[in-house]
Structure formats: C-alpha cells, structure tokens
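>>> heads up, no residue letters with this:
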C-alpha cells in the first residue's frame, strides 16, 4: 500500500475506534462506506468491493470491541447477564448474515446497508422513551433477539450496536449500560461474522491479492492498529459528555453515508 492509503486508513481507524467506544457501535456504519470508497478508488473488482468492505469491517470490530469493552468494564458498566443471554443467538445469527450477503448481488447488498444505516440514524434522532413497566424478555426471547441482531450485523458488517442499543434502552436498560453492553456484544458478532466471511469468500476464485476470503488483510491491519488505540478514549468520553447531543450529530453523518451507499446501489 502507498503512504497516502495507509494515512487514510489510519485516520479512518482512529475515528471509528473513538466512535465505537463513545456510542457502543462496532464502527461498521462508518467503516463500510469509507472502505467501499477506498477499494473503488483502487479499482478493485466491483462485484467484490461491497462484500469485502463489509467483511473487513466486521473483522476490525473484533479488535475494537476488546479495547472498548475493557474500558467500559473497568467502570462496571457492562451488564454481563445480558451478554450471556444474547450471545448464543448472536453467534448463530452472525454466521447466517454473511451467508445471506454472499448470495446477494452488490446492488442489493448496498441497498440493504443504506436502509439499515438510515434506520440507525432515525433511532438516534427520535430517541423514544420506553414504557416504564417494560423489561427484558425471557431467555427464549433474548435468544431470538440475539439471533436477529446477529443476522443484521453480519449482513451489513456492523457490530450490532445500531440494533442492540435501541433494543436494550427500549427495555429500560440505562443508556450508558446499553452502550457498554453493546460493546461487549461486538466481539461474538465480529468473530462469527469474520469466520463466515472467510469461509464463503474462499469459495470465490478471483479475489484480489491480500485477501483472506472476503477480508482485505492490509486494511484490516492498519485500521485495527488505529482503532484499538482510540476506542478506550471514546469509552471514557462517553461517561463525561452528553451522549444525546453527540448522537444527533452522528445521525446526520449516518444519513450522509446511507445516501452514498444508496448511490452505489443504483450507480
């Protein structure tokens, strides 16, 4: 990779790591569009660009989530009882998501991503308050919820925070606990999704050099190095700043990225 590409990926990784720690997202909402832009500019085969962006995004979340959750855990904010209930369904769903994605054409995949990003941005802007009596579902319901979160996250290359945080706050989990717990859920999502993307990608014959399945290893390395450095900073900042205001700003950015992926879907 040339110096300008490395510098761009370092900046991207630093921004994504900070956002992951701050908002409890895995970073995929930011990573996928920007990696798509980078791979497109480098003239990667168009039929693989979005698949590789999603797979590489998921792989980086393995490293980002570990760094972020350590900072949240140190503050006692992670609700591990929720993690244990959601994780089994998440592992299954996160394997299935990339399998679905591998059978979709790039335009459909880009359109799916745009819809989910716009949904995430809308959730941040609306900030609806849950009913006071609402609680987390039973163990069976949590397994089903984990499966749904995993499928969506694996399909669009995100850490699942765009679904898990609204789900937990809807069930009256405090926002800071929901953000911290979402960071912990990012690892099983990313692990299962990464293995799935490697497995299904290895069945393709014409992937670019430097690929492991659908994962582009040079981008994974550079982004991960930067993101693990800034994720703890984002987690510490989340406990000091008015996250509601920051979410509104972040939502505007997500709408812009959704518009770009919508353009990719129909270009």
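Now that the structure is in, tell me what you want to look at. Everything numeric here is computed off the predicted structure, so don't read it as measured data.
>>> only C-alpha atoms from now on, for both contacts and neighbour counts.
Will do.
>>> was I right to think residue 198 contacts residue 217?
No: counting by CA atoms under 8 Å, residue 198 does not reach residue 217; the two are 11.2 Å apart.
>>> before we go on, here's another structure to hold up against the first:
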C-alpha cells in the first residue's frame, strides 16, 4: 500500500516537473511592473503639476510682489495690481452651502427609499442603473441643463442659485450612490434585532441603520462637495465667468474660485498667470481641508459606533 502511494507521489512530481512555468512567472513579473509603472506615471505627472503651480506661486509672491493680504481682501478686477480673490472665495463658500442644502436631503432621502422601501423590481433596478450612469456624466452636461431650465427657462439669470442648482444636480447622483452603499454595509442582523424589540421600520432606520451608516454618508457627501467646489464647466455654462464684486445673497451674480482662476489664466499678462497660481493653491487648500474633514468625521463616528 505504501509502495503504491509513494509511486503515485513520484509519478505526480514527475508530471509537474515536466511543466515549464518560467514563462508564466516572467509574465506575472512583467504585469506587476506594468502596474507599478502606470501608478508611478500618475504620481509623477501630479507631482510635476504641483511643482509647476508651487513655482508660479512662489514667483508671484517674490518677483511680482503679490500680497496675500490684498489678495484675500480685494475683489476681482481687470487691473492686475488690484485683482483679488475675496469675492470668489465667498461665492464658493455660499455655493457649497446652497449645494449641500439642495443635494444632501434629496439625495439621502432618495437613497433611503430605494434601499429600504422600494421593492426589488425591474423599475427599481433601472433607476439604480441610471443613477450609477448619471454619476459619471460629464459636468458640462449639468451646466447645460441648468442653463436651459433655470437661467433661460425660468429667466433668473446667472446668479448664485443657478450655480447651486447646476452643482446640486452634479453631486446628487454621487450622494445617492454613496448613501446606498453605506446603507448596504449595515448588516441585516442589526435590522432584525431592532424589529425583534418591537421597533417600527422608520424607528429602525432612524435610530439603528442611519447612525451606523452615517460615516459613509458623510464621507461621500463631503467628497462630492469637494469635487463640486473645483468644477468650472457648469459655472461657465450658467454665466459665472467674471464679476468684480462680492455677492451678498443667493440672487447676486458671482465668480467662484474655479471661474476666477480660469479668467486669470486666459489673460495675456504674466502677472495674471501668477495670480491664477496663487488662486490654485488656495483652491487646493480648500480641497485638502474638505478631505481632512471627511476623514475626521468618518473616524469619529466609527469610533463612537
């Protein structure tokens, strides 16, 4: 018996030893290096872009005497020595507040209905598939929609509300999809345990499911707003290209940070190019802060839960 077993093992070893796997190993190694090269390419390109922006930023502060105090306290202007970023910063903050109000409650409410109440039917699956597709639609399409429906359709003109509608339409599918994923991550055993205590469906969602899903919901929302704050195409479509004053309300015309940077970068003067670099650094700072807030909120809620 043992002799037959040993003979079988020897035959198996002989069988596998006849297969040359060196080419397979080389292909695996080649594929691994291709992945590393692709990753490094993106990182290197990003590093070069950041280096170019930081260089122009430093040159603007040292050689062109751009004062950061005046940069943050002056409104936009066609005169390079008087051009500032105050109106654009305030307009972007107001835009993000209105966009969050328009998109968050509708997006989270839609996700709760689709995930917790809607039946698993063909229509529901079609809606979810369309929402996933809408999350990848180019941002200029939402700008064209806001231009046709709000700016020209209703006739309110290129004001802050129109920009908020365009950005709200842009981020709403992202918020819905991220909220659905956060709700799906909550185990069914948690829901069943709540039902076992006599809680209703809404009580279970409000007191059990949502607290457990809030880290994912908040992270997705803040990251969606971080994308919206850097979008230029929708705002250009609604007419927010250049305004030389600070908006005081949602019915005022405006220039947000991306459109102000775009306007400066299109100017022939080199001074405006360096003003655009300073504006890019400010916009990147906003993006880093918003991403940091998303990470902090997620970590805090996960720790509490």
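Okay, I see it. Here the structure is a predicted model, which means the values were calculated and not measured.
>>> any idea what the TM-score is?
Once superposed, chain against chain, the TM-score is 0.32 (TM-score structural alignment, normalised by the length of structure 1); 136 aligned residues with a CA RMSD of 5.5 Å.
>>> ok, back up a step: any common contacting residues for residue 198 and residue 217 of structure 1?
Counting by CA atoms under 8 Å, 6 or more residues apart in numbering, residue 198 of structure 1 and residue 217 have no shared contacts at all.
>>> do a quick rundown of the strands in the stretch 151-267 of structure 1.
211-212, 215-216 (DSSP state E, counting those that start in this stretch).
>>> for residue 59 of structure 1, find the nearest of those.
strand 215-216 (7.4 Å; CA to CA).
>>> so what touches that closest one?
52-53, 55-56, 59, 194, 197-198, 201, 210.
>>> now the helices for the stretch 1-150 of structure 1?
3-23, 28-41, 46-74, 80-102, 106-126, 139-156 (DSSP state H, counting those that start in this stretch).
>>> contacting residues for residue 235 of structure 1?
Remark: with contacts taken as CA under 8 Å, 6+ apart, residue 235 of structure 1 is in contact with 18, 20-23, 68, 71-72.
>>> go with 6 Å
By CA atoms under 6 Å, 6 or more residues apart in numbering, residue 235 of structure 1 lies in contact with 21-22.
>>> same deal with residue 196 of structure 2?
Taking CA under 6 Å, 6+ apart as the definition, residue 196 of structure 2 has no contacts.
>>> helices or strands up against the helix or strand harbouring residue 295 of structure 2?
With elements taken from DSSP states H and E, the one containing residue 295 of structure 2 is helix 270-304. For helix 270-304 of structure 2, the elements it packs on are helix 22-62, helix 210-229, helix 257-265, judged by 3 or more CA pairs under 6 Å, 6 or more residues apart in numbering; DSSP states H and E.
>>> can you report how many residues neighbour residue 245 of structure 1?
By other CA atoms under 10 Å, 11 other residues sit near residue 245 of structure 1.
>>> again with residue 30 of structure 1
So residue 30 of structure 1, with other CA under 10 Å, has 23 neighbours.
>>> identify the residue spatially nearest to it, adjacent ones excluded.
Closest residue to residue 30 of structure 1 apart from its sequence neighbours, by CA to CA, 6 or more residues apart in numbering: residue 16 at 6.6 Å.
>>> how close does that neighbour get to residue 145 of structure 1?
25 Å (CA to CA, to the nearest Å).
>>> for these two, indicate the residue with more neighbours.
Counted by other CA under 10 Å, residue 16 of structure 1 and residue 145 do not tie: residue 16 has more neighbours, with 30 against 21.
>>> what about residue 279 of structure 2, how many residues nearby?
26.
>>> cool, residue 35 of structure 2 as well?
12.
>>> ok, now how distant is it from residue 45 of structure 2?
For residue 35 of structure 2 relative to residue 45 of structure 2 (CA to CA), the value is 16 Å.
>>> cool, residue 132 of structure 2 as well?
Taking CA to CA, one finds residue 132 of structure 2 at 29 Å from residue 45 of structure 2.
>>> how about the helices in the stretch 101-250 of structure 2?
Using DSSP H, counting those that start in this stretch, helices in the stretch 101-250 of structure 2 cover 122-134, 139-146, 160-184, 188-196, 201-204, 210-229, 233-237.
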